[in-house]
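In: sharing a sequence plus its predicted fold:
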Amino acid sequence: MQHIGRSVAFPGHALGSGLTPTSAKELGLLPGTPVGTSLIDAHAGGVGVMESVPEAESKADLSDEEAICRRMVLVCGTSTCHMAVSKNKLFIPGVWGPFWSAMIPEYWLTEGGQSATGALLDYIVENHAAAPLLANHAASQSVSIFELLNKILLSMAHEQNIPFLSALSQDTHVLPDFHGNRSPVADPKSKGVICGLTLDTSEKYLALLYLATIQGIAYGTRHIVEHCNAHGHKIDTLLACGGLAKNSLYIQEHADIIGCPIILPRENESVLLGASVLGAVAAKKFSGIHDAMKSMNAAGKVVHPSSDPRVKKYHDAKYKIFRSLYEQQLSHRSTMAQALQ
């Protein structure tokens, strides 16, 4: 077996003497420009947002060390990574980790995840009969398909005079495990489930499927958060970045379903900001990653859960159905396995 290295360095650790003359010339930079150890993109995103907490949301009774351990970062794109840190080693069934100093030096990283989130929403929309018409309407209005779906849902809620938009999905339930379940049941054989299909091929019905899918993804995140908290974490604040974080409906549904405020960073490109934090530490501009994060991270919008008790009651009921869909699937799987013996 060939070794690729013998030393392990913290993120942001300066390497060698910086850029060589050849590398500097190719990059258009100066020779000797500091080069630091890097992170995978999701972890860099975590470094780019973990300290993006406005003063109003900070907890004065907690030390910085305790406060950062109450947060979970959601890097929401094609898939979603759920990252939280702790000072103590927490082994959580079905969740990756704990990894020592994998994201923030001297903290243990817990990393949950959903393998298909943005990819699942694309699949639901693109494979519906109304997709071509919807795409044409979106193009004519110079908006994205998802912005148009959000507008359709708002219009439907107004037309039906329902108490809150989420209630549109009362007859439609989605288990989003179309690509297995990464966390917290860690079941690669799990399949997606849609309960409540009809023969309706309209844009409005596609909007309902889209809403129910967003909610299914959010129930999955709630499951991850509850599972992590049951095994030692104390997560009560979420920070979100990535493409899906730009979808206001997606973020509001997550806040309502999980019951936590969701903080969006001021910077749109959190992964690049995280990489910049590492570079700043390697260049000795800061004493460490945490100091650099506190200086370079900045909060944008904060999305709070609905204060309407009916919204919580509604999502608690749908969450029970969400959990039961997987339990039913296990029962069905067992029944068929016995039939094939």
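Out: Thanks, I have the structure now. This is a predicted model, so every value here is computed, not measured.

In: use CA for all of it now, contacts and neighbours both
Out: Noted.

In: okay, helices next: where are they in the chain?
Out: Under the criterion DSSP state H, the chain contains helices at 21-27, 41-49, 64-68, 118-126, 131-140, 145-160, 203-230, 248-258, 270-282, 289-296, 309-339.

In: out of the ones you listed, which is the most enclosed?
Out: Sort the helices of the chain by mean neighbour count, taking mean count of other Cα atoms under 10 Å, and helix 41-49 sits at the top with a mean of 26.

In: let me have the helices of the chain in a markdown table, extended by distance to Trp108.
Out: Listed next are these as a markdown table, based on distance: least, Cα to Cα, whole Å:
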| stretch | distance to Trp108 |
| --- | --- |
| helix 21-27 | 34 |
| helix 41-49 | 13 |
| helix 64-68 | 12 |
| helix 118-126 | 28 |
| helix 131-140 | 44 |
| helix 145-160 | 36 |
| helix 203-230 | 13 |
| helix 248-258 | 23 |
| helix 270-282 | 18 |
| helix 289-296 | 14 |
| helix 309-339 | 29 |
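
In: out of these, nearest to Gly97?
Out: Of all those, helix 203-230 sits nearest to Gly97, with 11.4 Å by Cα to Cα.

In: counting by contacts, list what the closest one packs against.
Out: helix 118-126, helix 131-140, helix 145-160, strand 173-175, helix 248-258, helix 309-339 (3 or more Cα pairs under 8 Å, 6 or more residues apart in numbering; DSSP states H and E).

In: adding another structure so you can compare the two:
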Amino acid sequence: MLVAVAVDADGSPVSVSWSGDARRNIIVWMDHRAVDQAERINARNSPVLQYCGGGVSPEMQAPKLLWVKENLQESWSMVCRWMDLSDWLAYRATGDDTRSLCTTVCKWTYLGHAHMEQWKESDSRDMEACGWDEVFWEEIGLGDLELGLLPGIPVGTSLIDAHAGGVGVMESVPDAESTTDIPDESDEQAICHRMVLVCGTSTCHMAVSKNKLFIPGVWGPFWSAMVPEFWLTEGGQSATGALLDYIVENHVAAPLLANHAASQSISIYELLNKILLSLAHEQNIAFVSALTQDTHVLPDFHGNRSPLADPKSKGVICGLTLDTSEKHLALLYLATIQGIAYGTRNIVEHCNVHGHKIDTLLACGGLAKNSLYIQEHADITGCPIILPRENESVLLGAAVLGAVAAKKYPGVRDAMKALNAAGKVVYPSSDPRVKKYHDAKYQIFRALYEQQLSHRSAMAQALQ
């Protein structure tokens, strides 16, 4: 959970709200109040920006802090510590203000490869830009921050929640002899062919590589930020679970549907999946996905994190009618799932174009428990999706770190291999009609954003 926590010298909360309420001392990851600040930071083209996809997101910490400094000067003067939630929890538990390499690298622009000894030998010039780039912070107007983490200092272990999920699932692969459809996992490079989808309110797309890969619009490369000795590439969609909730809960049929689901002692999403299967049978449609041939969704309701890095992007629903039935809600729900899955396909393809070789997905989080959601992702990306045996992968990732700290295993990777375990594997449909259908809808998905850019440009010109 990317959260900026503000406290004073005594550890008491400092408000980051216009209300001045000290209880409101955090800025959650999805807060986009700092879009303008992010744009100004990115306009400076600092060298550190290449390590976060070419530009910071308003969901990262530097723009958030700059917004507070520019808008809440009294609060800014009172804050003694700005901390990520995971670092704050470690600090509260121990009183030790050592920061995590994961949080500082992924969200604060700290260049973590300052800790890689062989890096010093191979490229001494780049070492000058490792650690904190003081020039960057001065240029963006935050030079008064105290950035005390020095290269070589032991770092207390904490991870952002999505990254803990990655640690808890990335080695959850079947034994080689148990299936012939999963690529051989025997050599060390095999982990670089996987991408973890941590599916919750948003979705984080986590992949690692032995070489640093600079990918426009995708966060990273972050050195050792998730798996030690690997570069992390972090894609993401800012609204996935939150978007599905929004689509369902704001439909006129939602209250009736919720009552029907409760009467059957199932979730509203399980009932929607049952309705879709029934609709496909009633309409004699060969596969459920084809129900949405007239409905298309661009899921950028909270901007696009990857690979477009456009926080101003908006959601689009194409194909609305006056239908207010439960069946219509089910179709809209399916089209939204597909839109999210096309976004994942876009991220995977974009990463592979820029050097990754991702061919297998692993999914964890709440949405991973939705069978329709996972099957649509498999069909749309063309990748098998491995579900972990352990449902709570973020907690397992934390347990991995704890086991290493307790010296039960010599390293994080050893603990991951011992404690991660595969559950069900979901494969893409073998029906060529399914692939043809999704290829066509994917092109429409891509066109919806291009049309939005055209509309945005036309309206900007009209307002000049």
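Out: Yep, that arrived. From a predicted model like this one, the values you see are computed outputs, not experimental measurements.

In: got a TM-score for the two of them?
Out: The TM-score (TM-score structural alignment, normalised by the length of the first structure) is 0.90; 316 aligned residues with a Cα RMSD of 1.3 Å.

In: so which of the helices and strands packed on helix 203-230 of the first structure is nearest Ala212 of the first structure?
Out: Closest to Ala212 of the first structure of those is strand 173-175 (Cα to Cα; 5.9 Å).

In: so where is that closest one in the second structure?
Out: With TM-score structural alignment applied, strand 173-175 of the first structure matches the range 296-298 in the second structure.

In: cool, and stretch 279-292 of the first structure?
Out: Taking TM-score structural alignment, stretch 279-292 of the first structure hits residues 402-415 over in the second structure.

In: quick revisit: switch the helices and strands packed on helix 203-230 of the first structure over to CSV; also include distance to His233 of the first structure.
Out: CSV is the format used below for those (distance: least, Cα to Cα, whole Å):
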stretch, distance to His233 of the first structure
helix 118-126, 27
helix 131-140, 41
helix 145-160, 34
strand 173-175, 25
helix 248-258, 15
helix 309-339, 21
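
In: between the ones you listed, which gets nearest to Ser52 of the first structure?
Out: Across these, the minimum distance to Ser52 of the first structure, taken as Cα to Cα, is reached by helix 248-258, at 16.3 Å.

In: what packs against the closest one?
Out: Using 3+ Cα pairs under 8 Å, 6+ apart, helix 248-258 of the first structure is in contact with helix 203-230, strand 299-303, helix 309-339.

In: okay, angle between that helix and strand 299-303 too, please.
Out: Counting by axes from the mean of the first three to the mean of the last three Cα atoms, to 10 degrees, helix 248-258 of the first structure lies at 60 degrees to strand 299-303.

In: where in the second structure does helix 248-258 of the first structure fall?
Out: Using TM-score structural alignment, the partner range for helix 248-258 of the first structure is residues 371-381.

In: kindly report the same for stretch 194-210 of the first structure.
Out: Against the second structure, the aligned range for stretch 194-210 of the first structure is residues 317-333 (TM-score structural alignment).

In: likewise for stretch 73-82 of the first structure?
Out: Taking TM-score structural alignment, stretch 73-82 of the first structure hits residues 196-205 over in the second structure.

In: residues in contact with the matching stretch?
Out: Contact partners of stretch 196-205 of the second structure, identified using Cα atoms under 8 Å, 6 or more residues apart in numbering, comprise 162, 165-166, 169-170, 195, 206-207, 233-243, 361-368.

In: just the buried residues out of these, in ChimeraX syntax.
Out: Remark: buried members of these, expressed as a ChimeraX selection using 16 or more other Cα atoms under 10 Å:
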select :162,165,166,169,170,195,206,207,233,234,235,236,237,238,239,240,241,243,361,362,363,364,365,367,368
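
In: which ones among the contacts of stretch 196-205 of the second structure are found in strands?
Out: Counting by DSSP state E, the part of these found in strands is Met195, Met206, Ala207, Thr233, Glu234, Gly235, Gly236, Gln237, Leu361, Leu362, Ala363, Cys364.

In: distance of the residue mapped onto Gln452 of the second structure from the first structure from Ser202 of the first structure?
Out: Residue pairing (TM-score structural alignment): Gln452 of the second structure is matched to Gln329 of the first structure. Distance, Gln329 of the first structure to Ser202 of the first structure, by Cα to Cα, to the nearest Å: 29 Å.

In: then Gly94 of the first structure?
Out: 39 Å.

In: who has more neighbours out of these two?
Out: Gly94 (19 against 14; other Cα atoms under 10 Å).

In: the second structure: which residue goes with the more buried one?
Out: For Gly94 of the first structure, the residue aligned by TM-score structural alignment is Gly217.

In: wait, its match touches Pro311, no?
Out: No - at 11.2 Å, Gly217 of the second structure does not count as touching Pro311 under the criterion of Cα atoms under 8 Å.

In: shared neighbours, these two?
Out: Taking Cα under 8 Å, 6+ apart as the criterion, Gly217 of the second structure and Pro311 both touch Arg305.

In: just confirm Met83 of the second structure is within a helix.
Out: No - going by DSSP: H, G, I helix; E, B strand; the rest coil, the assignment for Met83 of the second structure is strand, not a helix.

In: that one and Ile27 touch, don't they?
Out: No - between Met83 of the second structure and Ile27 there is no contact under Cα under 8 Å: 10.7 Å.

In: just the buried positions in the match of stretch 73-82 of the first structure, please.
Out: Quick answer for stretch 196-205 of the second structure (16+ other Cα under 10 Å): Val196, Leu197, Val198, Cys199, Gly200, Thr201, Ser202, Thr203, Cys204, His205.

In: from those, which is closest to Asp300 of the second structure?
Out: Ser202 (11.3 Å).

In: and the counterpart of Ser52 of the first structure in the second structure, how far from His302 of the second structure?
Out: Using TM-score structural alignment, the partner of Ser52 of the first structure in the second structure is Ser172. As for Ser172 of the second structure, its distance to His302 of the second structure is 31 Å (criterion: Cα to Cα).

In: need the strands for the stretch 101-250 of the second structure, in chain order.
Out: For the stretch 101-250 of the second structure, the strands defined by DSSP state E, counting those that start in this stretch occupy 194-199, 203-209, 219-223, 231-237.

In: the third one vs the first structure, mean deviation?
Out: Mean deviation of strand 219-223 of the second structure from its aligned counterpart in the first structure after superposition (mean Cα distance after the TM-score superposition for the first structure): 0.2 Å.

In: the first one too?
Out: Superposed on the first structure, strand 194-199 of the second structure shows a mean distance to its aligned partners of 0.2 Å (mean Cα distance after the TM-score superposition for the first structure).

In: quick check, distance from that strand to the centre of its chain.
Out: 9 Å (Cα atoms, centre = their mean, to the nearest Å).

In: angle of it against helix 326-353?
Out: Calculated by the same axes, to 10 degrees, strand 194-199 of the second structure forms an angle of 150 degrees with helix 326-353.
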